[in-house]
Structures are given as C-alpha cells and as structure tokens.
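[1] when you get a sec, could you give me coordinates for this:
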Amino acid sequence: MTTVGLLYPGHAAEDDFPRLEITLDTDIRLPLFHTETGEDTYQPGVLLETGAPDRLSEGVEELRLAGAEALVWASPAGSFVYGWAGAHNQIATLARSAGLPASSTAFGFVHAARELGAGRVAIAAAWPEDVTTFFTEFLVAGGAEVVSSGSAGVTTAAEVASWGVDRVKELALAADHPDAEVLLLPDAALHTAAFIPELEEALGKPVLTASQVTVWEGLRLTDRRIWAPTLGTLFAARRPAPGAVEPKGIEVRE
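    Reported below is the predicted structural model:
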C-alpha cells in the first residue's frame, strides 16, 4: 500500500482524484484534505493567501493519520505565485510541519516535463494572463523553454470546473505550438482525468494536466513507478521490465 496525501484548495475538480485512484487500480490511496481558499478568484493576492503556511498546515495531521507517506500541495497557482525560491520555501515548511516528503503540483510540472525529456513546453491556462505569466516565469526558472502560452481569462475556479472535454480541447489546441514537445494544462480546477489520451491524440504530443501531475509527483516522492497508459504518456513513459508485468497496475522500482 502506498498512500499519497493531497492538500486541495476549496472545491472544484477534486473528483478527478478518486477517478485516478480507480484507474491506477493498485494499492494506491489518495486521501484528500480541502484547505480554505477565501474568495474564489484568480488574483495574485488571493493566491498568496491560499498558499499561506497556516492554510497548508490545516490538513497535515489528518493526512498523517490517514497513513500518508508523502504530501502534495495540489494548487499550482497557490505555489508558483510565490516564485521559484518562495515556492521552495513553502514546500520546505510543509515538509517540516508534516515530517514527510512534500512537493506541489507546480514543481510536479517541472519534474514531469523533465521525465519526458521535454525542454520546450506550451501552456494552455484557463486563468487570467497575469497568473499565467507567473507560471511561465516559474517554468523558466526550472529550466524549461516556454514556446507559447494561452490564457482563457477565466477568473473563478467554479467556472473552470464546469468545462467539459470539448472546451478543454479547444483551450489546448489554441495554445499549442509546433515547437512545443509537451503541452501543459496547469489549472487544478480543470477536469481532465477522464480524457488525457483523447487530448494527446488531438494534439499529437504528450499532455500534462494538474490532477495527473499531482498524483505522479506524489508517487515519485514515494519511489513508486506505475504503468497506466490510460493516464497519458507520463504514466507510460517507462515500460516495466519483462516479467515484471502484473494484471493490474505495475510497480517499477529503479
């Protein structure tokens, strides 16, 4: 059994995580604690409050009691808005508070792009442009080259959470660029878990989404490798060794 604790801000697309847990279909558990968000708006000041240490510490004890072996702060914007160094400090504080390995979805995007060997990325964000700029700067600080970005200009997580596959695909296609090796859909309020392969087929390249990357990052912290191609290229990037395949859910340790 591997248990990854998730800290998720408010209520929007958190139902992606039970779907991911079922899709993995192994001994993976993803207990989730909802942190307070205050006003539902994508404004830098509000996002800074969302990622404040006292907000993140709220669910630590509950997740520890649930057997969490690692924690992931599942709010990209509530992390990268602090900048590269500030986001590192945020996660270091969370790790000390929990006494567990910790990370955030924002860092997960950096690590996942590296896992895929993708140096050039495109961003398809639902947020306003100023928030997307923070994410662009964060990725550049992490060593990525952002070749294109698009911002839908939506101001609330509630609206983003209502989007279906067609609207998400429209956003992705509009922001993509032929030079991008991977496309990022970084808003944690987007529902994407049910149709990542469909998005990848439409774009002809790997797609990284917030819920997918959050789970992958948590598993990375616990040294778990899961073969689940229905969750996209990220979960199919490393094939298990011959003879190591199990009927459902393959763990690959390196």
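
[2] use CA for all of it now, contacts and neighbours both
    Fine.

[3] which secondary structure element is home to F107?
    helix 105-115 (DSSP states H and E).

[4] buried sites along that helix?
    105-113 (16 or more other CA atoms under 10 Å).

[5] need the contact partners of that helix.
    Helix 105-115 is contacted from outside by 72-77, 79-80, 119, 139, 142, 144, 182, 184, 208, 210, 213-214, 216-217, 234, 237, using CA atoms under 8 Å, 6 or more residues apart in numbering.

[6] same check on stretch 54-71?
    So stretch 54-71 is contacted by 2-7, 31-36, 49, 73, 94-95, 97-98, 100-103, 218, 221-222 (CA under 8 Å, 6+ apart).

[7] filter those down to the ones in strands?
    2-7, 32-35, 73, 102-103 (DSSP state E).

[8] all helices for the stretch 51-200 of the chain, in order.
    53-57, 60-65, 77-80, 83-98, 105-115, 129-141, 157-161, 165-175, 196-203 (DSSP state H, counting those that start in this stretch).

[9] tell me which two of the ones in strands among the contacts of stretch 54-71 sit farthest apart.
    Within those, T2 and T35 form the most distant pair, 22.5 Å apart (CA to CA).

[10] which one of these two has more residues nearby?
    T35 (21 against 18; other CA atoms under 10 Å).

[11] counting neighbours, what do you get for the nearest residue to the more buried one once chain neighbours are set aside?
    Distance criterion CA to CA, 6 or more residues apart in numbering; nearest residue to T35, sequence neighbours excluded, is P9 at 4.8 Å. Number of residues near P9 (other CA under 10 Å) recorded here: 25.

[12] pretty sure P9 is touching V46, no?
    No: P9 is beyond contact range of V46, at 11.8 Å (criterion: CA atoms under 8 Å).

[13] please enumerate the shared neighbours of these two.
    T37.

[14] what sits against the spatially most central residue of the chain?
    Nearest residue to the geometric centre of the chain (CA atoms, centre = their mean): A210, 3.0 Å. Counting by CA under 8 Å, 6+ apart, A210 touches 74, 76, 105, 109, 185-188, 190.

[15] returning to what we had before: let me have the buried residues of helix 105-115 in CSV, extended by distance to T26.
    Output for the buried residues of helix 105-115, formatted as CSV (distance: CA to CA, whole Å):
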residue, distance to T26
T105, 22
A106, 25
F107, 25
G108, 21
F109, 23
V110, 26
H111, 23
A112, 21
A113, 24
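
[16] can you tell me which of these is closest to S162?
    Once CA to CA is applied, the member of these that ends up nearest S162 is T105, at 20.9 Å.

[17] structure for this one too, so we can compare:
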Amino acid sequence: MYGDKGRIGLIRPGITPSTEMDFHRYLPEGMALATAALPYQRVTLNGLSQMSDQVKTYAAMYRGFPFDLLVFACTTGSMVGGPGFDETLIRQMGEVSGIPAITTSTALMKAFSFLGVKKVVIVTPYSDALNTLEVNFLASAGYETAAIQGLGIEDTTVLPFVQPEEFYKLALAQDLSGADALFISCTGISAVELVEPLEKATGLPVLTSNQATIWYALRRIGYRAPLPGLGLLGRKPYAEN
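    Have a look, this model is predicted:
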C-alpha cells in the first residue's frame, strides 16, 4: 500500500522535477510522496525571497491530510532570510499545517553534524551573490567554507539542463586539502548520482542538497535502515546527534 511506511509532503521550487524524482528514486518501498511546486522566476536573492514568501501558503494546503512530515526542498531558499531562517520556515509550516516540517538547509546542517563536518568545499550552479549568502549562513551555524565556486546561473530555464558531468568536473577542480567534505548545492539539479563516484575519487564524504534532504526526512519519520546510493551518509548507522 502506498504510504503505509510513511507519508511525506514535498514543497519544492517549480523549476525542475529533480527533487521529486530523486525522492521517488531513493525512497524505500512503502513510502509515499505528494508534491507542491512553488512559482520561481529567477535564481537570485529577490527570486528566492519571492518564492520563500509563499512556503507558508503552500504548507497550509496540507492541513488535515495524513502526512508525517513536510519538506521545503530548497537550499538557498531556506537560507535567504539570514541566520535561523530555516527554523522560522519550519515553525511557520508546522503552525499552518499541523505537521512537523524540515528544510533543506536544516537537513544539510544535520548531515554535517552527523558526519563530523566542520570545514567544507562547495560547488554550486549559483551566482557570487548566492554563494556569499550560503557561506554566511553556514558560518553563522559554525561551519567554515574552505572554497566555493559556482556556474553563475540565474535563469531558471537553464538550471534543469546542467549535466551532472559539469558538476563532477567542477568538484574535482577544487582544492580539497583540509576539507572535511564536499558539498554540491541546489535541489534543482541532478547530482545525487555523483555522490558515490566522487567519494571514491576524493576520499571525502560527499553531500548534495537532495541527498541530505532525503536522508534527514527519512530519519525524522523514524526510518533507520541503510539508504543505498546515498554514499557514506546513507551507509553510516544512524543515531540522533
């Protein structure tokens, strides 16, 4: 039966189906997913703010339905309001829906803590302005960015068509010395399939936005079994931290 092991309500930027496709690919049997797509015009600070302003409205549509968790799956969209913005969104989503909630930036920081990551190298599809936003948000939570490089994309019609190989090459071009992990940021791209090849190539834990979101969503609703395909994060036995 669909959802007899868990039901997740996904709220994602309406630019690409990559997040829900990754959820469907990696959710264990018996888990169900329902998706709402937010209007999203530009991959910019203003575009993110306009999108994130609608999260509360979309979360309210889930009220009264039997979901175990709501997920706002956008990395910089859950950072754009500054330090603690993810917690604000979580509170708002819970208040209007009556359902526990998480965001991608929350999931990422839980993954960092779980793996003991303090210093990270980041690759993104973003502009310098969004990269700076991400670095500052993570710094406010105690995480150091050793290096960050983006592709400078602001057009939402371009973002879905960046090939995974481009992020693979960009990741391997970074100086990873001294880093605890490599992070590929953005839920709107295809990157989860790069996790295990990059872990083999670099010897470091590798995280992506969708991978961390899926991992933490499942852990939050009580799923404790290994998660094949999600790298070290999915293999390491889970315990709350």
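
[18] superposed, how do the two chains score by TM?
    Once superposed, the chains reach a TM-score of 0.89 (TM-score structural alignment, normalised by the length of the second structure), with 237 aligned residues with a CA RMSD of 2.2 Å.

[19] sorry, back to before: deepest-packed of the helices of the stretch 51-200 of the first structure, please.
    Mean neighbour count (mean count of other CA atoms under 10 Å) peaks for helix 77-80 among those, with a mean of 28.

[20] what about that one, distance to the chain center?
    Remark: helix 77-80 of the first structure is offset 11 Å from the chain centroid, using CA atoms, centre = their mean, to the nearest Å.

[21] same check, this time on stretch 118-131 of the second structure
    For stretch 118-131 of the second structure - counting by CA atoms, centre = their mean - the centre lies 13 Å from the chain centre.

[22] so where is that stretch in the first structure?
    Stretch 118-131 of the second structure corresponds to residues 119-132 in the first structure, going by TM-score structural alignment.

[23] name the residues of that stretch that are buried.
    So for stretch 119-132 of the first structure, counting by 16+ other CA under 10 Å, buried means 119-129, 131-132.

[24] any idea which of the helices of the stretch 51-200 of the first structure gets closest to V252 of the first structure?
    Per CA to CA, nearest to V252 of the first structure of the helices of the stretch 51-200 of the first structure: helix 105-115, 14.6 Å.

[25] just give me the match in the second structure for H11 of the first structure.
    Under TM-score structural alignment, H11 of the first structure pairs with I15 in the second structure.

[26] hmm, I typed the wrong one, I wanted T26 of the first structure.
    So, by TM-score structural alignment, T26 of the first structure is matched to E29.

[27] can you give me the neighbour number for the spatially closest residue to that match that is not a sequence neighbour?
    Closest residue in space to E29 of the second structure, ignoring its immediate chain neighbours: K5 at 7.8 Å, by CA to CA, 6+ apart. Neighbour count of K5 of the second structure, defined by other CA under 10 Å: 15.

[28] ditto for the one 3 residues further on
    Neighbour count of I8 of the second structure, defined by other CA under 10 Å: 23.

[29] kindly report the same for the one 10 residues further on.
    Taking other CA under 10 Å as the neighbour definition, S18 of the second structure ends up with a count of 19.

[30] and it, what does it touch?
    Neighbouring residues of S18 of the second structure by CA under 8 Å, 6+ apart: 160, 187-190.

[31] now do the contacts for the nearest residue to S140 of the second structure once chain neighbours are set aside.
    Sequence neighbours aside, P83 is the residue nearest to S140 of the second structure in space, at 6.2 Å (criterion: CA to CA, 6+ apart). Contacts for P83 of the second structure (CA under 8 Å, 6+ apart) come out as 137, 140-141.

[32] where's R120 of the first structure relative to A193 of the first structure, distance?
    Computed as CA to CA, to the nearest Å, the R120 of the first structure to A193 of the first structure distance reads 23 Å.

[33] no no, F107 of the first structure
    From F107 of the first structure across to A193 of the first structure, the span is 19 Å (CA to CA).

[34] and if you look at A70 of the first structure?
    From A70 of the first structure across to A193 of the first structure, the span is 21 Å (CA to CA).

[35] hmm, back to that, farthest-separated two in the buried residues of stretch 119-132 of the first structure?
    G119 and P128 (24.4 Å).

[36] returning to that earlier point: so between A70 and A193 of the first structure, which is more surrounded?
    A70 (25 against 22).

[37] about what we covered before: adding distance to R253 of the first structure, write the buried residues of stretch 119-132 of the first structure out as TSV.
    Output for those, formatted as TSV (distance: CA to CA, whole Å):
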residue	distance to R253 of the first structure
G119	25
R120	28
V121	28
A122	30
I123	31
A124	32
A125	33
A126	35
W127	37
P128	40
E129	40
V131	37
T132	35
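
[38] wait, which of the helices of the stretch 51-200 of the first structure is closest to I22 of the first structure?
    Nearest to I22 of the first structure among the helices of the stretch 51-200 of the first structure is helix 196-203; the distance by CA to CA comes to 15.1 Å.

[39] any idea of the angle the closest one forms with helix 165-175?
    Relative orientation of helix 196-203 of the first structure versus helix 165-175 (axes from the mean of the first three to the mean of the last three CA atoms, to 10 degrees): 40 degrees.

[40] which residues does G5 of the first structure contact?
    30-33, 63-64, 68-72, 218 are the contacts of G5 of the first structure under CA under 8 Å, 6+ apart.

[41] just T3 of the first structure next, same as before
    Going by CA under 8 Å, 6+ apart, the list of residues near T3 of the first structure reads 28-31, 67-70.

[42] and the contacts of S18 of the second structure, which two are furthest apart?
    P160 and T187 (10.0 Å).

[43] Q212 of the first structure is in contact with A193, isn't it?
    Yes: with contact defined as CA under 8 Å, Q212 of the first structure reaches A193; the gap is 6.7 Å.

[44] common neighbours of these two, please.
    20, 231.

[45] fine, thanks again, bye for now.
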